[in-house]
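Build me a structure from this.
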Amino acid sequence: MAHTAFIGVGNMGGPMARNLARSGREVKVFDLSPAAMQAATEGGAVPSQSVAQAVEGAGTVITMLPEGKHVKAAYLDEGGIFDHAEPGTLFVDCSTIDVATAREVAAAARARGFRMIDAPVSGGTVGADAASLTFMVGGAASDLEEARPQLETMGKLIVHCGGNGNGEAVKICNNMIGGIAMIAVSEAFCLGQRLGVSVEDMQRVIAASSGSCVAVTDYLPLPGPTPKSPANFGYKPGFMTKLMLKDMRLSQMAAVETGQPSPLGAQAAMLYAMAEQEGLGELDFSSIIKLFDKGMA
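The predicted structure follows:
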């Protein structure tokens, strides 16, 4: 069986690669970070000295990279993935990037005799560690079915969303909702406290009422009622504020490109930018409640 190459084994890619390796597959990894490489290697992956070494002879190449520009460079640049992959290789890009770039790279892959799907994930580092991620996939159904056994070692729910780029589209829309909801919950709970209501009473009622959402039931931005939420651990990130800001900006880029009004998304992007400026970028995105505690928003 041909090995799997995994390029980008940081906070998300690292646990994903380790789960894939633990399933019995040979996984060759490459990352620019020595610490990330060491962690992946300790998890059972095989270290590579370069992208070329990881990719040569691979049946599948999985990438998890920060932004669209990194994805384009990794695949399209001279000496990149395309230059070292075997004809017919299946590429699975799990990065969260703009739809246009996802479609551009997929088209370039097809033109060179490769196959490609975009498969961004939801679930954060907790889901990556627990192999409970959701994959939203864009591309040919046959390519997804080939990738499915590997995706199933890293996640619990795999949804085919249509053609190339559609996985990214769903991911962007999902995170826009999540980002807006966290702001709404933060604002409402701060107001409730000002009115003299306890966090516990607010959470108990709202979790069973029309205002319920994940930010209330599992990920409350205040410590106490949801014991696993980052608020109980000094906002140690499951999903950093700076990454939510990136995704909110992707949603607004898509809104401009399609002519779709997005007033709440635009306001939310502005607030996450403010949170980053206030030093919250490396904390969990639920730390945005600190803006409301300070009365800045």
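
Going by C-alpha atoms from here, please, whenever you check contacts or count neighbours.
Will do.

what about the strands in the stretch 51-200 of the chain?
For the stretch 51-200 of the chain, the strands defined by DSSP state E, counting those that start in this stretch cover 60-63, 90-93, 115-118, 121-122, 133-137, 155-160.

So which other helices or strands are in contact with the last one?
When contacts are defined as 3 or more C-alpha pairs under 8 Å, 6 or more residues apart in numbering; DSSP states H and E, strand 155-160 packs onto strand 133-137, helix 141-152.

Please produce a markdown table containing the ones you listed, extended by mean neighbour count and distance to A5.
Output for the helices and strands packed on strand 155-160, formatted as a markdown table (neighbours: other C-alpha atoms under 10 Å; distance: least, C-alpha to C-alpha, whole Å):
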| stretch | mean neighbour count | distance to A5 |
| --- | --- | --- |
| strand 133-137 | 25 | 18 |
| helix 141-152 | 16 | 12 |
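
please give me the structure for this one as well, since I'd like to look at both together:
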Amino acid sequence: MSTIAFIGLGNMGNPMAANLVKAGHAVLGFDLVPENLTVAKGHGVTVMANAVAAVKDADVVITMLPAGKHVLSVYEDIAPKAKKGALFIDSSTIDVESARKAHAIAARQGLPSIDAPVSGGTGGATAGTLTFMAGGSDEAFATAEPILKPMAGRIVHCGGDRAGQAAQI
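Okay, here's the model as predicted:
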């Protein structure tokens, strides 16, 4: 099983992280809202002091954030501190241009990445039946697919970088 950093433990992120824990992954989580951290801890997530601490030993980094500006800010902070070769998965629903920039930030650090926004709402997040629309290289998608499975009812590889966000829109 993998060590997964999960950044963004709100209404969608918390149940998604819980499903990863149930699947046997070690999940290191961070959120700016203290109440979200309390909920995550109850699901078996190891709560970290900040996003950088969460990613430094993670094999996979998942972000679930409100907007492109948040994703880009977090990526700028964490990508240089991430473990070599860690896979970055952004499941936020953001604009295509922000997704392009997020892929570029990861690539500058030699990190594979996919954009993988979801549909299915909080019910799907809790039930592990989300639909993931993934954009990224074939190699990155192949690595991401088994990580996404505990959270998904369906996973669709839509094409290269940004294709998941384009399909979501």
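
can you list the strands of the stretch 51-200 of the first structure in CSV and add distance to G44 of the first structure?
Formatted as CSV, the strands of the stretch 51-200 of the first structure follow (distance: least, C-alpha to C-alpha, whole Å):
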stretch, distance to G44 of the first structure
strand 60-63, 16
strand 90-93, 20
strand 115-118, 25
strand 121-122, 22
strand 133-137, 20
strand 155-160, 18
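
Out of these, the one nearest L291 of the first structure is which?
strand 121-122 (25.3 Å; C-alpha to C-alpha).

so how far does the closest one sit from its counterpart in the second structure?
By mean C-alpha distance after the TM-score superposition for the first structure, the fitted strand 121-122 of the first structure averages 0.2 Å away from its aligned residues in the second structure.

quick one: which of the helices and strands packed on strand 155-160 of the first structure is nearest I183 of the first structure?
Relative to I183 of the first structure, the nearest member of those by C-alpha to C-alpha is strand 133-137, separated by 23.0 Å.

What range does that closest one cover in the second structure?
On the second structure, the counterpart of strand 133-137 of the first structure by TM-score structural alignment is residues 130-134.

contacting residues around the matching stretch?
With C-alpha atoms under 8 Å, 6 or more residues apart in numbering as the test, stretch 130-134 of the second structure has contacts from 91, 114-121, 124, 141, 148, 151-159, 163-165, 167-168.

Filter those residues down to the buried ones and express that as a ChimeraX selection.
Those of the contacts of stretch 130-134 of the second structure that count as buried under 16 or more other C-alpha atoms under 10 Å are selected in ChimeraX with:
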select :91,114,115,116,117,118,119,120,124,141,148,151,152,153,155,157,158,159,163,164,165,167,168
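
Compare the strands of the stretch 51-200 of the first structure and give me the one nearest I180 of the first structure.
Here strand 121-122 is closest among those (C-alpha to C-alpha), at 16.0 Å.

Please enumerate the helices of the stretch 1-150 of the first structure.
Using DSSP state H, counting those that start in this stretch, the helices of the stretch 1-150 of the first structure run over residues 13-22, 34-42, 51-55, 68-76, 81-84, 99-111, 124-130, 141-152.

what's the average distance of the second one to the second structure?
With the two structures superposed, helix 34-42 of the first structure lies on average 0.7 Å from its match in the second structure, counting by mean C-alpha distance after the TM-score superposition for the first structure.

Tell me how many other residues surround the closest residue to P66 of the second structure other than its chain neighbours.
Excluding its sequence neighbours, the residue lying closest to P66 of the second structure (C-alpha to C-alpha, 6 or more residues apart in numbering) is S92, at 6.6 Å. Using other C-alpha atoms under 10 Å, S92 of the second structure has 24 neighbouring residues.

To which residue of the first structure is S92 of the second structure aligned?
In the first structure, S92 of the second structure lands on S95 (TM-score structural alignment).
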